[in-house]
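Colleague: What follows is a predicted protein model with its sequence.
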Amino acid sequence: MQIIQGWGMTEVTCGAMHVPGGVDTDSGTVGQLHPNCECKLLNEEEQELGDDTPGELYVKGPQVCIGYWKNDVATKECLSADGWLKTGDVAVRRDGWFWIVDRKKELIKVNALQVAPAELEAVLLEHDDVADAAAVGITLHDEEWPRAYVTLKDHAKGKLTESEIQEWFSKKVAKHKQLKGGVMFVDEVPKLASGKIVRKLMKEWSKRDAAVLEGRTKARL
């Protein structure tokens, strides 16, 4: 038996992408477009993007819903006049294959540049001493920065510092993706039974920590 991955949502009634049968891949791709489907990736200015550039996924096809029942406002927000569905998912395309990298509402905006938490988390998990990690935006003095909550492997607890993680991480990513919002060690990254990170709780942690960090900064001044 072969298990394949695909992509879909309620508004497309089933799916719009899948990995073709017989293809063996562990790249994390959600596959290629279904027949009779169209898609495009757009940035914040609604400009269409090319390969290897993350953008919001728009899809169009016969399976896309015609709207939300008795909710014209939601329909106008998600469906364009010519039938494009704004999915809210951030994807990357390469040679006709697609990868879902994040949700648009979860993106961290650093000096007008978008940073996907999933990308930061993937880098953190490359560290030999990191068991799990979650990234979220933190607003300090009206500026948003990436912040990470990290669970260490047992052998590294008490031996590795947050600043050491930051320094290691800074060599792996572009300047605007660095963890300038700090690193905090936690016993466990909160997740649903499905393994999905509880982003809502992470944002609450971020707001709590921002109040503390801003208070410390003001105290020093």
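Modeller: Arrived safely. Residues are numbered from 1 along each chain as shown.
Colleague: can we go C-alpha only for contacts and neighbour counts from here?
Modeller: Noted.
Colleague: And the longest helix seen in the chain, what does it pack against?
Modeller: The residue-count maximum for a helix in the chain (DSSP state H) belongs to helix 199-220. Judged by 3 or more CA pairs under 8 Å, 6 or more residues apart in numbering; DSSP states H and E, the packing partners of helix 199-220 are strand 130-140.
Colleague: Next, the angle helix 199-220 makes with the strand it packs on.
Modeller: Inter-element angle recorded for strand 130-140 and helix 199-220: 60 degrees (by axes from the mean of the first three to the mean of the last three CA atoms, to 10 degrees).
Colleague: Give me the contacts around strand 130-140.
Modeller: 106-109, 117-118, 120-121, 124-125, 144-153, 181, 188-189, 197, 199, 202-203, 206-207, 210, 213-214 (CA atoms under 8 Å, 6 or more residues apart in numbering).
Colleague: mind redoing it with 7 Å?
Modeller: The contact list for strand 130-140 (CA atoms under 7 Å, 6 or more residues apart in numbering) reads 108, 117, 120-121, 124-125, 144-153, 181, 189, 202-203, 206-207, 210, 214.
Colleague: What subset of those is buried?
Modeller: When the contacts of strand 130-140 are checked for burial by 16 or more other CA atoms under 10 Å, the buried set is 108, 117, 120-121, 124-125, 144-152, 181, 189, 202-203, 206-207, 210.
Colleague: Please flag which of the residues you listed sit within helices.
Modeller: 117, 120-121, 124, 202-203, 206-207, 210.
Colleague: Put together TSV for these, with distance to E164 on each row.
Modeller: Output for these, formatted as TSV (distance: CA to CA, whole Å):
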residue	distance to E164
P117	20
L120	16
E121	16
L124	12
M202	22
K203	24
S206	20
K207	24
A210	21
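Colleague: between those residues, which is nearest E46?
Modeller: Proximity to E46 was ranked across these by CA to CA; first place goes to P117, at 21.5 Å.
Colleague: residues contacting that closest one?
Modeller: So P117 contacts 107, 135-136 (CA under 7 Å, 6+ apart).
Colleague: for comparison:
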Amino acid sequence: MNDHPVSRFNLAQSLLDPNLERHPDKIAYFCQDEEVSYRQLADAARRVAALLQARDIETGDRVLLVLQDSPVFIASLLGVMLVGGVAVIAGTSLTSEDYRFIQEDSGAQMLFASASLPEATALAGPSLPCLRCGESLAEWLTRLPGVSVSSVPRSGDDDVLMLYTSGSTGRPKGVPHSANDVQASAEAFAGGVLAMTSEDVVFSVSKLFFAYGLGNSFTFPLRFGATAVLHPAKPEPAEIRRLITNHRVSLFFAVPVVYTMLLKTMPPDWRPETLRLCVSAGEALPAPVAREWHAQTGIELLDGIGSTEVTHIYIAQRPGESQPGATGRLIPPYETRIVDEAGAELADGSPGTMHVRGPSLARRYWKRPEKTAATMLADGWLNTGDIFRRDDGWYYYLGRHDDMFKVDAQWVSPLKIEEVLREHPAVLDCGVTWRSLEGLNHPLAFVVPGEGQNPDPALDRELRQFAAQQLPSHMVPVQIEFIAELPKTATGKVQRFRLRELFTERSAS
């Protein structure tokens, strides 16, 4: 529940001012060949704020940001907050149709877009002024006036940003968050679990437009005075290793598929000496990946789960007590309950739908009253749509409710099948859904073969035999479909419904 005391402050100012007092010349961000100090970042944010005020952006007005990860993104976000605006954050790989929908749905009155994203910059017009941006803050600043601006105080429960979820189907949904939400998520996870300090250097492969990446690279380092590494492009494994080594990264954040790729390409002599913790979220972390990562690097890989609606992670493993295969334990002050289809709370050991409440939960979806009523429940509870089992305080993620299916009257989670298949050396990645055969449902696996593997009937048989040795018969895939790349959301989640669509298309042809 969002029962915060009534207060008025400016989130951007509250993030910047302590750093300006303690260490103004400390590096806040590394990005490519650029180093940006806290003093330079604050100056850039004030210049952005001055520009917005000159364009008559007022308290509560929305500004759309479609930007590659860079200090320009950070300064733009802070500048919008300084003038009391609401930053509407969209992904960088959407279609022009999606961008048009988000702009119209949010009512954004100005656009900041990377010049390298023509689908976004195409939105510019007489009714939507657009500032085309590069990734270099120093080059960008020369275009903006250097004037003094006063920050606009707002209630802690007022919206300061809005993220658009990629969604499994249909149009993206806007999820507004307040300053209190943002601060609470930082205290709970970055402070309470990671014990982040100003000595840390953080690097998140997950991008800023993703709630997970926004916390990792924006809120957390600014709140604790740390340094963050940004990389505009999608980094390849060799580039990730280089950035970790060259910038002496201590906290690393990614999604499971990135850890899998790193393990499959890791030189035997690579030892990330400065890393103290690694974090995985976005999808369930397969237990073999967690074990192999620790064996190869000596660094704990902590799994966790969060959501756009909760702002960041609310269940996570803890340093020194990680358990591969478990999602983790509840992070104070969040609360959870696991319920059946009728909404009755279940005892430990019984799988059911997770409800969560806590200080960083969104209170509504933007302009979606029916979705809000179905998801944001009475007394501050959020229906996550995730299926969990709880045992002795540990939570085990079983999958999304929409991805579960029944075989022989038994519920099947795709995650367990995917975990087993990924252990086979011929499998780079995989996704599992279901198909109907003679009127009955059966598991269907889509496999991305590893380099040099021949996706032929022999490999199909080999993978199904491998699965049969480790899984109950009702969980063994009845068929393997080979695919070059899995359909995923912009934030890296496998879109299993698209796998079913793809199978239908292949069957028809």
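Modeller: In hand now; what should we look at? No experiment lies behind these values; they were computed from the predicted model shown.
Colleague: Please state their TM-score.
Modeller: Once the chains are laid over each other, their TM-score by TM-score structural alignment, normalised by the length of structure 1 reads 0.75; 210 aligned residues with a CA RMSD of 3.1 Å.
Colleague: what about A374 of structure 2, how many neighbours?
Modeller: By other CA atoms under 10 Å, 10 other residues sit near A374 of structure 2.
Colleague: measure it to R498 of structure 2 for me?
Modeller: 24 Å (CA to CA, to the nearest Å).
Colleague: wait, what's in contact with the most centrally placed residue in structure 1?
Modeller: By CA atoms, centre = their mean, the mean C-alpha position of structure 1 lies nearest to D102, the distance being 2.6 Å. D102 of structure 1 makes contact with 89-90, 116, 118 under the criterion CA under 7 Å, 6+ apart.
Colleague: how about E418 of structure 2, what's its partner in structure 1?
Modeller: Counting by TM-score structural alignment, E418 of structure 2 corresponds to E121 in structure 1.
Colleague: Can you tell me how far that match is from V12 of structure 1?
Modeller: Taken as CA to CA, the span from E121 of structure 1 to V12 of structure 1 is 29 Å.
Colleague: for W84 of structure 1, same thing?
Modeller: Applying CA to CA to W84 of structure 1 and V12 of structure 1 gives a distance of 11 Å.
Colleague: could you pull out the strands for structure 1?
Modeller: 6-7, 17-18, 32-33, 38-42, 55-60, 85-94, 97-103, 108-110, 113-115, 130-140, 143-152, 183-185 (DSSP state E).
Colleague: With respect to H176 of structure 1, which of those strands lies nearest?
Modeller: That would be strand 108-110 among these, by CA to CA, at 6.3 Å.
Colleague: Show me the contact partners of stretch 258-267 of structure 2.
Modeller: With CA under 7 Å, 6+ apart as the criterion, stretch 258-267 of structure 2 contacts 237, 289, 293.
Colleague: so it corresponds to what in structure 1?
Modeller: Against structure 1, stretch 258-267 of structure 2 falls on no residues (TM-score structural alignment).
Colleague: Buried residues, that stretch. List them.
Modeller: 258-260, 262-263, 266.
Colleague: Reformat these as JSON lines; add secondary structure and distance to T327 of structure 2.
Modeller: Listed next are the buried residues of stretch 258-267 of structure 2 as JSON lines, based on DSSP: H, G, I helix; E, B strand; the rest coil; distance: CA to CA, whole Å:
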{"residue": "V258", "secondary structure": "helix", "distance to T327 of structure 2": "18"}
{"residue": "Y259", "secondary structure": "helix", "distance to T327 of structure 2": "16"}
{"residue": "T260", "secondary structure": "helix", "distance to T327 of structure 2": "17"}
{"residue": "L262", "secondary structure": "helix", "distance to T327 of structure 2": "21"}
{"residue": "L263", "secondary structure": "helix", "distance to T327 of structure 2": "20"}
{"residue": "M266", "secondary structure": "coil", "distance to T327 of structure 2": "25"}
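Colleague: Between all of these, which two are separated the most?
Modeller: Across those (CA to CA), the longest gap, 11.7 Å, separates V258 and M266.
Colleague: thinking again about what came up before, need the strands of structure 1 in CSV (columns: distance to T161 of structure 1).
Modeller: What follows is the strands of structure 1, written out as CSV (distance: least, CA to CA, whole Å):
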stretch, distance to T161 of structure 1
strand 6-7, 39
strand 17-18, 42
strand 32-33, 42
strand 38-42, 39
strand 55-60, 35
strand 85-94, 32
strand 97-103, 28
strand 108-110, 24
strand 113-115, 24
strand 130-140, 12
strand 143-152, 10
strand 183-185, 9
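Colleague: Quick check: which of the ones you listed is nearest to N71 of structure 1?
Modeller: Here strand 85-94 is closest among the strands of structure 1 (CA to CA), at 15.4 Å.
Colleague: Roughly how far does the counterpart of L57 of structure 1 in structure 2 sit from R422 of structure 2?
Modeller: Per TM-score structural alignment, the equivalent position to L57 of structure 1 in structure 2 is M354. According to CA to CA, M354 of structure 2 and R422 of structure 2 sit 27 Å apart.
Colleague: Helices of the stretch 151-300 of structure 2, residue ranges please.
Modeller: Counting by DSSP state H, counting those that start in this stretch, the stretch 151-300 of structure 2 has these helices, from start to end: 179-185, 211-214, 220-224, 237-246, 256-265, 287-297.
Colleague: Could you export the ones you listed as CSV, including distance to L437 of structure 2?
Modeller: Output for these, formatted as CSV (distance: least, CA to CA, whole Å):
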stretch, distance to L437 of structure 2
helix 179-185, 46
helix 211-214, 39
helix 220-224, 49
helix 237-246, 40
helix 256-265, 30
helix 287-297, 31
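Colleague: For S322 of structure 2, find the nearest of those helices.
Modeller: Of those, nearest to S322 of structure 2 by CA to CA is helix 287-297, at 9.3 Å.
Colleague: what range in structure 1 matches that closest one?
Modeller: Going by TM-score structural alignment: helix 287-297 of structure 2 matches no residues.
Colleague: re earlier: tell me the counterpart of the residue nearest to the centre of structure 1 in structure 2.
Modeller: Using TM-score structural alignment, D102 of structure 1 pairs with G399 in structure 2.
Colleague: how close does the closest residue to its match other than its chain neighbours sit to V339 of structure 2?
Modeller: Excluding its sequence neighbours, the residue lying closest to G399 of structure 2 (CA to CA, 6 or more residues apart in numbering) is I387, at 5.4 Å. For I387 of structure 2, the distance to V339 of structure 2 (CA to CA) stands at 9 Å.
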